[in-house]
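**Student:** Fold the following.
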Amino acid sequence: MTDPRSQHPFWMREEIHEQPDAVAAALTDQAEGIARMAAALRAARPRRLFLVGTGTSFHAAQCAAWFARLEHVPLTTMAVPAHDFVTYPIALTSDDAVVVISHRGTKHYTGKALELARAAKVVTGLVTGQGPHEAPAGVVVLRTCHQDRSSAHTVSYTSALAVLMLLLADYADCSDDERLRRVILDLPTQLAAALQTEAVVRELAERYAGRQRVYFVGGGPHAVTASEAALKVKETSYIVSEGFAVEQMLHGPMQAVEASDLVVAVAPSGPSTQRIGDLLNAANEIGAARIAVMSGGESLNADASIQIPPTRESLSPLTSVVALQLFAYWAAVTRGKNPDCFRLDEPRYKRASGRFAL
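**Tutor:** Down below sits the predicted model:
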């Protein structure tokens, strides 16, 4: 990390606020590459598209797969962790295509995933950040934004996800394509509106900073956002934080919730809202604090709410995650942690990181 910071404002907050401009630039600058990749997919006519990534990049892959499902993109789109894609390889055929998501572009398993795809001679793409790293010959490279200066990646996540969404919309090439493209290209406006939640989010992060554990829950694509939010809290506050699909949470994990915990529901308007309501009612009986991230007039049993701008459900993971990135940031600052450094300022964690390579 260049030019490290030791106090607020840390790099993480700056990069959260860069997201509207970064997404706008990525969608504009990569328009030609996106069109080229979409054309290559249409020419190859694959039946399956594998989106491969690790950590936050895997969450981008998962959200993009949900986008394809919700927008009826005529291509079976599956998210696969890079480690599993390499270690338990799929028998790729001419009916397949692969897009690898890796912001750094230098991680071991994402590099191996690219090698497997190229060896199988399938259409292959790489969504990555700006930098000198090169992709193998024959790979369509879509570069998103600068390298995150904070180890808690934010701007690279939303930039990669927006590029993937536009790629899938371009591939679909259906009657609704232009309307969908316009909404995607308007995402920077939506992200800017989501940033306006910061004052509310900061107050809530400070209010609940003493909670023992944080559970994020959502349904459908919002379960992915719940996992990403939990990851950001782990990376920055170093506390127990979990992300669950709402039904999975109700089938066992709910029994671990205590009155000293916080439950955050990622609940923009959608078909899972009612089930989220059931979960919040249960959390209330236990005595846990409850926050709901909402985009409309939903009536949910929460102690507080964060209102994000309404948009298509397939795109709302981008707006809801901005509010939750801010929550993770302010929770870390309130706890006296440096959200940029990946805990490498503590000798034992620095030694631990030397025990493995990414």
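**Student:** all contacts plus neighbour counts: C-alpha atoms, from now on.
**Tutor:** Will do.
**Student:** What distance do you get for the residue of the chain most remote from its centre to residue 209?
**Tutor:** Largest separation from the mean C-alpha position in the chain: residue 285, at 30.8 Å (CA atoms, centre = their mean). Using CA to CA, to the nearest Å, residue 285 is found at 21 Å from residue 209.
**Student:** before we move on, the earlier item: give me the helices and strands touching the helix or strand that contains the residue farthest from the centre of the chain, please.
**Tutor:** Element membership of residue 285, judged by DSSP states H and E, is helix 273-286. Judged by 3 or more CA pairs under 8 Å, 6 or more residues apart in numbering; DSSP states H and E, helix 273-286 is in contact with helix 246-250, strand 262-266, strand 289-294.
**Student:** run the last query once more with 6 Å
**Tutor:** Packed against helix 273-286, as judged by 3 or more CA pairs under 6 Å, 6 or more residues apart in numbering; DSSP states H and E, are no other helices or strands.
**Student:** where's residue 294 relative to residue 218, distance?
**Tutor:** Residue 294 is 11 Å from residue 218, by CA to CA.
**Student:** Compare neighbour counts for these two and give me the winner.
**Tutor:** Comparing residue 294 with residue 218 by neighbour count (other CA atoms under 10 Å), the higher total belongs to residue 218, at 28 against 22.
**Student:** Could you verify my assumption that that one touches residue 268?
**Tutor:** No - using CA atoms under 6 Å as the test, residue 218 is too far from residue 268 to be in contact (9.1 Å).
**Student:** Residue 357: how many residues sit nearby?
**Tutor:** Residue 357 has 7 nearby residues by other CA under 10 Å.
**Student:** could you check the distance from it over to residue 108?
**Tutor:** Taking CA to CA, one finds residue 357 at 8 Å from residue 108.
**Student:** what's the answer for residue 180, then?
**Tutor:** From residue 180 to residue 108 the distance is 35 Å (CA to CA).
**Student:** Residue 164 too?
**Tutor:** Residue 164 is 22 Å from residue 108, by CA to CA.
**Student:** related to what we said a few turns ago, between residue 180 and residue 108, who's got more neighbours?
**Tutor:** Neighbour totals were compared for residue 180 and residue 108, and residue 180 leads with 18 against 12 (other CA under 10 Å).
**Student:** Sequence B follows; please return its structure for comparison with A:
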Amino acid sequence: MCGIVAAVAGSNIVPILVEGLKKLEYRGYDSAGLAVCGREAIERVRSVGRVAELESAASGTAATSGVAHTRWATHGVPSERNAHPHISGSIAVVHNGIIENYESLRTELTAQGYIFTSETDTESIAHLIEATLKDEPDLFLAVQQACRRLQGAYAIAVIDHRHPETVVVARNGSPLLLGVTESGNYAASDASALLQVTRNMVYLENGDVAELTSQAVRIAQLDGTQVERPVHVSELSAAAVELGNYRHYMQKEIFEQPEALANTLEAIGGSKTVQPGLFGAQAEDLLAGTDSILILACGTSSHSGYTARYWIESIAGIPCTVEIASEYRYRSSVTNPRQLVVAISQSGETADTLAALRHAKALGQLNTLAICNVPESAIVRGCALRFITRAGPEIGVASTKAFTTQLAALFLLALATAKVKGRLGEDREQSFIEQMRHLPVAVSKVLDLEPKIEAWAKRFADKQHALFLGRGRHYPIALEGALKLKEISYIHAEAYPAGELKHGPLALVDANMPVISVAPNDDLLEKLKSNLQEVRARGGELYVFADADAEIPEEEGVHMLRLPEHYGLMSPILHVIPLQLLAYHAALVKGTDVDKPRNLAKSVTVE
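**Tutor:** Presented below is the predicted three-dimensional model:
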């Protein structure tokens, strides 16, 4: 979950390294560092905290080749000695991932006389490459040999002061791509870090090792086989990852949701029908043979899956199971070759979800679908079918627009499956399509409620706990609201199905426990109103997000905010927007770091 940038060019690359790290801080921000091939030796600068600290410390450093890193700590506390790059002899290494056999390597290398100065697994890589160079002086070949001994996930970038014209990178499990230009070549964990210099990207495959010079790139696999990887022109623009006039990326991304949804739903265009081909050329035949759906996801993406379960079972009429990806492959499960396995991930590199997908395929479940925001990602490449959500870059750690676009994609999946199964009448299909086309406008109207939500958030500044309630397909929305609040405001928040109040959570309710409820005007509203009365009877203070036509009176202790319109089955997409805004403004009041909450990172590429 760390960020890597590497560069070799004909001019000073330090500003490019620093700017690239700034774009990758969402991947980790415990510490940062860079190393360059100086005139006499490797020059290294490291700092604890944000990239801004590193930028100040590196002022005056200049070189034509180097590597840089921003860290999310796994092995060892955030400190300067644990910060990357790690040096051994004349080489410096940065690393993303986890080396599972680092302890045995550490023991072996210590016996050879290497001294470890950090608690990290990465330092084992540095010493291993340095030891390999004693017998194989070619850096490219030495990195190949060393990587054959590494167990686990890694993306690494290496420089050697004896060969300042070269950077060598390698990938297995953790994301890494190259940026190619006529005057220099680059590597990074994410395309956003390289848009400052090029949109021409080469996506490395697992087992690739690449040698970069300012004039050329060569790629080989670990066994030495030379390979060619195509150059892709990234659709991203540098402006897409700029903050603009917003205070935080999270706020920017919340307000980008109408556009993100419009882009995602552009696939249905002016059509009057939902075409299964939206999910791939094989989709119609594959969906026709599907008798159930298994969704694999983590965190926010799992909440989109839980919401989709209601849609898939009610519209398509087939069973749907949602599994937390980090748990799925560690239990004995009953496989079904007629089941569609859906992997959901914003980045497409989420380690737990990718591992769960591979586990399902190893069990013989080969009918797979990726719902993802990154077209070239590992999860997309690993699935038979795919749907790209087109949310655009999401920099804030707390996911917002990725979530709502996932919901839109999953609703389309429910419709496409229902259509193939003969369960979607023409009138109903047309009604759903019209609603989906209107969705960006409906979301824009909800965003207009921000001033009222901001006023509510001020009441949360002195709270330590909060309870979220929802029923039916809005219970996962309550889960997502609680997650957002705890992620960025550090207010402890839990979510429950409202009917479960009397089975335990009601014991927590008092005047100091705000209770936030999602209250759409659906067939469960009357039961929800009874649950809300249970809260009021115990002195709890209610904050209710209701539809315009939901008959819930505002009174003392019951604060009401009404959404502009009721949206039927798709109302979860609208109801999550005010919960995102509530979390954002509560965090502002409390003064937390909205885009970079403590202990977290955006792309969870370690288990």
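**Student:** Let me see the TM-score of these two.
**Tutor:** With the length set by TM-score structural alignment, normalised by the length of the first structure, the two chains reach a TM-score of 0.89; 347 aligned residues with a CA RMSD of 2.4 Å.
**Student:** Can you tell me what the residue farthest from the centre of the first structure aligns to in the second structure?
**Tutor:** Aligned counterpart of residue 285 of the first structure in the second structure: residue 537 (TM-score structural alignment).
**Student:** With residue 193 of the first structure instead?
**Tutor:** Residue 193 of the first structure maps onto residue 445 in the second structure, by TM-score structural alignment.
**Student:** Which residue is the nearest non-sequential neighbour of that match?
**Tutor:** residue 564 (6.6 Å; CA to CA, 6 or more residues apart in numbering).
**Student:** and the aligned residue in the first structure for the one you found, how many residues sit next to it?
**Tutor:** Alignment note: residue 564 of the second structure maps to residue 309 in the first structure; criterion TM-score structural alignment. Neighbour count for residue 309 of the first structure, taken as other CA under 10 Å: 20.
**Student:** Please report the distance of residue 309 of the first structure from residue 296 of the first structure.
**Tutor:** 8 Å.
**Student:** where does the match of residue 564 of the second structure fall, helix, sheet strand or coil?
**Tutor:** Classification of residue 309 of the first structure by DSSP: H, G, I helix; E, B strand; the rest coil places it in coil.
**Student:** where's it relative to residue 90 of the first structure, distance?
**Tutor:** Taking CA to CA, one finds residue 309 of the first structure at 39 Å from residue 90 of the first structure.
**Student:** quick check: longest helix of the second structure.
**Tutor:** helix 426-447 (DSSP state H).
**Student:** contact partners of that one?
**Tutor:** Residues from elsewhere that reach helix 426-447 of the second structure (CA atoms under 6 Å, 6 or more residues apart in numbering): 258, 262.
**Student:** Compute the inter-axis angle for the helix or strand following that helix and helix 426-447.
**Tutor:** Note on helix 426-447 of the second structure: by DSSP H and E, the next helix or strand toward the C-terminus is helix 450-457. Helix 450-457 of the second structure and helix 426-447 meet at an angle of 70 degrees, taking axes from the mean of the first three to the mean of the last three CA atoms, to 10 degrees as the criterion.
**Student:** tilt between helix 450-457 of the second structure and strand 541-547?
**Tutor:** Computed by the same axes, to 10 degrees, the angle between helix 450-457 of the second structure and strand 541-547 is 160 degrees.
**Student:** With the first structure overlaid, how far apart is helix 450-457 of the second structure on average?
**Tutor:** Here helix 450-457 of the second structure, set against the first structure after superposition, deviates by a mean of 0.8 Å using mean CA distance after the TM-score superposition for the first structure.
**Student:** Identify each buried residue in that helix, please.
**Tutor:** 450, 453, 454, 456, 457 (16 or more other CA atoms under 10 Å).
**Student:** Mind putting those into TSV with distance to residue 144 of the second structure?
**Tutor:** Output for the buried residues of helix 450-457 of the second structure, formatted as TSV (distance: CA to CA, whole Å):
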residue	distance to residue 144 of the second structure
450	53
453	55
454	54
456	57
457	54
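**Student:** Give me the distance between the match of residue 285 of the first structure and residue 467 of the second structure.
**Tutor:** Taken as CA to CA, the span from residue 537 of the second structure to residue 467 of the second structure is 16 Å.
**Student:** related to what we said a few turns ago, Provide the count of other residues in contact range of the match of residue 193 of the first structure.
**Tutor:** Neighbour tally, residue 445 of the second structure, other CA under 10 Å: 16.
**Student:** repeat for residue 256 of the first structure
**Tutor:** What residue 256 of the first structure shows, counting by other CA under 10 Å, is a neighbour count of 8.
**Student:** just checking, what residue in the second structure corresponds to it?
**Tutor:** So, by TM-score structural alignment, residue 256 of the first structure is matched to residue 508.
**Student:** got a list of what that match touches?
**Tutor:** Contacts of residue 508 of the second structure (CA under 6 Å, 6+ apart): none.
**Student:** go on, residue 17 of the second structure?
**Tutor:** Counted by CA under 6 Å, 6+ apart, residue 17 of the second structure has contacts residue 5.
**Student:** for residue 340 of the first structure, same thing?
**Tutor:** Neighbours of residue 340 of the first structure in contact, by CA under 6 Å, 6+ apart: 150, 151.
**Student:** what's the helix or strand for it?
**Tutor:** Using DSSP H and E, no helix or strand contains residue 340 of the first structure.
**Student:** What does it correspond to in the second structure?
**Tutor:** In the second structure, residue 340 of the first structure lands on residue 595 (TM-score structural alignment).
**Student:** which SS state does the nearest residue to residue 568 of the second structure once chain neighbours are set aside fall under?
**Tutor:** Spatially, and ignoring its direct neighbours in sequence, residue 568 of the second structure is nearest to residue 522 (7.4 Å; CA to CA, 6+ apart). Following three-state DSSP, we place residue 522 of the second structure in the coil state.
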